[in-house]
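Visitor: Below is the sequence, then the predicted model.
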Amino acid sequence: MKLWSYYFEVLEINIDDIDRITASYYKMIELKYATPLMIFQFAKFLQDEGRVKESYKIYEIGLKEFNDSRIRFEIYNNYLVQSIKFNEDKERIRDLFDKCLIELPNELVKPIIVLYSEFEYDNGLIIKAFNIVNDFIMSTSLDPIDLILLLSSKYHNNVDLRQWFEKWLTLKLTKESLMKLLKEFIKFEIANKQYDRVRTLYEYSHSNINYTFKDWEDFELEYGNESTFKKMLRFKTKLKETAADPVGFVMGSSTTSKPSNPDIIDIDM
């Protein structure tokens, strides 16, 4: 295989006969000697020569030749990026995205989901762009916190995001991901000056995970008053008393089954 790669490097550098180079690539594919790298090289060669449509056929050949999911992901990703770059028909690109998402396993498609969303966003379909990512978040068994943070960052000025924060809180998340989600939700509510909602979120955070009180204290110092600060301190004291009450602990633990994974929190809203 290394010899073939070297052969094509020499061929492209020293020979101006495009048809001869192209025929050699096709011969390599016919003999089943093609590697994923050679597929990418051939496609790029055709694109550099202005034969973009033909380069798409090479990606299609690669998808037929290779069954490994990771290799197919790389081919699809390259295929999609180049199709967008060369302004391929939008409906054809959408069909390619949909086909890719059907054929690839969930654990590999996050970058494709993001690319699909960006494609629709750039084409002015803002709601569709949001839904592409959000539908995946709500249906996947994978930890979606990176995608949630992506949506939060991109759509932070949209007040409708609140309803989705509330739905995301119903997902089964690790403690670390839940903390990130709550911090982002709190930041969103502060930006919208919904300070009572912020306090409710802080109470929820401290009741469900080991969330530092410093953030809440800093919030009250900046946005609250003496009354709200004292209310926070009373909540803090009550929480400590509850944690120190062995009877309360036993009663609470007896009504809730322990999750099989101790790092997973099942939120009951």
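Guide: Sure thing, it's come through. No experiment lies behind these values; they were computed from the predicted model shown.

Visitor: CA only for contacts and neighbour counts going forward, please
Guide: Will do.

Visitor: Could you report the neighbour count for C100?
Guide: The number of residues packed near C100 is 19, by other C-alpha atoms under 10 Å.

Visitor: what's the distance between it and Y121?
Guide: Here the criterion is C-alpha to C-alpha, to the nearest Å. By it, C100 lies 19 Å from Y121.

Visitor: ok, longest helix in the protein?
Guide: When the chain is parsed with DSSP state H, its longest helix is helix 226-244.

Visitor: So what touches that helix?
Guide: Residues from elsewhere that reach helix 226-244 (C-alpha atoms under 8 Å, 6 or more residues apart in numbering): E203, S207, W216, E217, E220, L221, G248, F249.

Visitor: this is the comparison structure:
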Amino acid sequence: ERALPVSERLYRSLKLWGLYVDLEESLGTVESTRAVYDQILELRIATPQIVLNYATFLQEHKFWEDSFRVYERGVAIFKYPHSKDVWQAYLKHFVQRYGGAKLERARDLFEQALSAAPAEHSRPIYLEYALLEEQHGLAKHAMDVYARAARSVPKPERMATYELYLAKASEFFGIGKMREIYEGAIEEEPPHELPEADVRTMGLRYAQLERKLGEIDRARAIFVHVSGLCDPRVDRAFWAEWKAFEVASGNEDTFREMLRIQRSVAASFA
């Protein structure tokens, strides 16, 4: 840039253009202000904040569709992480403006946002997408979004996502859907699996749920399924829970089988 003539460097100075746009917003017209913002975008010297400011200016003057076109230009210019705030504002204001009136278009926007976002930035988008479906679409579609999120967000965020997914399943669909989610969480394979510690926690919660429902055989099958991940010398809470379960709900044979499995698992970790 230093090789450019001084006049050209001044012409491309974002600081000067920023002063110019501030002046137009204060003393000019809507059209003159828009012209300055458009020139900044055409010169490709805009920052994400300039894009946000321009969209906000248009919204303040009720040019909603024009503001959405500005967001479109912004996300075309900037990639993650620089486009993150632009995407967030775009999705938020589009949903606030149209709610369920333009549902298919909103869905397309969320899909575009997810395609653009790396996994580490995807969870908030998934959750907003699911909320859109809950409030304006179909509960089944919301469940599909939660399912995608649980498999796709980074490993440390999956457990919290599954917990929200289960809570929504309980609210909208009941025990059948919850069983499907628990089983998926426990059995999911790489690269979509939960961390092992979370699989153990999920297994215990699932077994406790079945026990509360009086489904003793189901609960026992879950203990058996998850036991292979639980070193008896380390995961003592799991084995204590299973032992208490057999004392309360089993018999001598099932208790003996639990002890046999415990010895076998201990040997596998030795």
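Guide: Structure's in. What do you need? Only a predicted model underlies this, so the values are computations on that prediction, with no experimental measurement involved.

Visitor: TM-score for the pair, please.
Guide: TM-score of the superposed chains, computed with TM-score structural alignment, normalised by the length of the first structure, equals 0.73; 245 aligned residues with a C-alpha RMSD of 3.6 Å.

Visitor: Can I get the buried ones among the contacts of helix 226-244 of the first structure as something I can paste into PyMOL?
Guide: Restricted to buried positions by 16 or more other C-alpha atoms under 10 Å, the PyMOL selection for the contacts of helix 226-244 of the first structure reads:
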select buried, resi 203+216+217+220
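
Visitor: Same list (the contacts of helix 226-244 of the first structure) but as CSV, adding distance to F235 of the first structure.
Guide: Formatted as CSV, those follow (distance: C-alpha to C-alpha, whole Å):
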residue, distance to F235 of the first structure
E203, 8
S207, 10
W216, 11
E217, 12
E220, 13
L221, 16
G248, 17
F249, 18
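
Visitor: Which of the contacts of helix 226-244 of the first structure sits closest to S141 of the first structure?
Guide: Closest approach to S141 of the first structure among the contacts of helix 226-244 of the first structure (C-alpha to C-alpha): S207, at 25.0 Å.

Visitor: That closest one maps to what in the second structure?
Guide: Aligned by TM-score structural alignment, S207 of the first structure pairs with G228 of the second structure.

Visitor: and stretch 48-67 of the first structure, which residues are buried?
Guide: By neighbour count on 16+ other C-alpha under 10 Å, the buried set for stretch 48-67 of the first structure is V52, S55, Y56, I58, Y59, G62, L63.

Visitor: Measure how buried L16 of the second structure is and give me the count.
Guide: L16 of the second structure: 12 neighbours (other C-alpha under 10 Å).

Visitor: helix or strand for the closest residue in space to it that isn't next to it in sequence, which one?
Guide: Excluding the flanking residues, the one nearest L16 of the second structure by C-alpha to C-alpha, 6 or more residues apart in numbering is L10, at 7.5 Å. Secondary structure assignment for L10 of the second structure, by DSSP states H and E: helix 6-11.

Visitor: compared with the first structure, how much does whatever helix or strand comes next after that helix deviate?
Guide: Next in sequence after helix 6-11 of the second structure, counting helices and strands by DSSP H and E, comes helix 14-27. Helix 14-27 of the second structure, aligned to the first structure and superposed, deviates on average by 5.3 Å (mean C-alpha distance after the TM-score superposition for the first structure).

Visitor: can you name the residues of the second structure that stretch 28-44 of the first structure overlays?
Guide: Counting by TM-score structural alignment, stretch 28-44 of the first structure corresponds to residues 40-56.

Visitor: mind listing what's buried in the matching stretch?
Guide: Buried positions in stretch 40-56 of the second structure, judged by neighbour count with 16+ other C-alpha under 10 Å: I40, L41, A46, T47, P48, I50, V51, L52, Y54, A55, T56.

Visitor: Can you flag which of those belong to helices?
Guide: Using DSSP H, the subset of the buried residues of stretch 40-56 of the second structure located in helices is I40, L41, P48, I50, V51, L52, Y54, A55, T56.

Visitor: The first one touches W17, doesn't it?
Guide: Put plainly, it is I40 of the second structure. Yes. Taking C-alpha atoms under 8 Å as the definition, I40 of the second structure is a contact partner of W17 at 7.1 Å.
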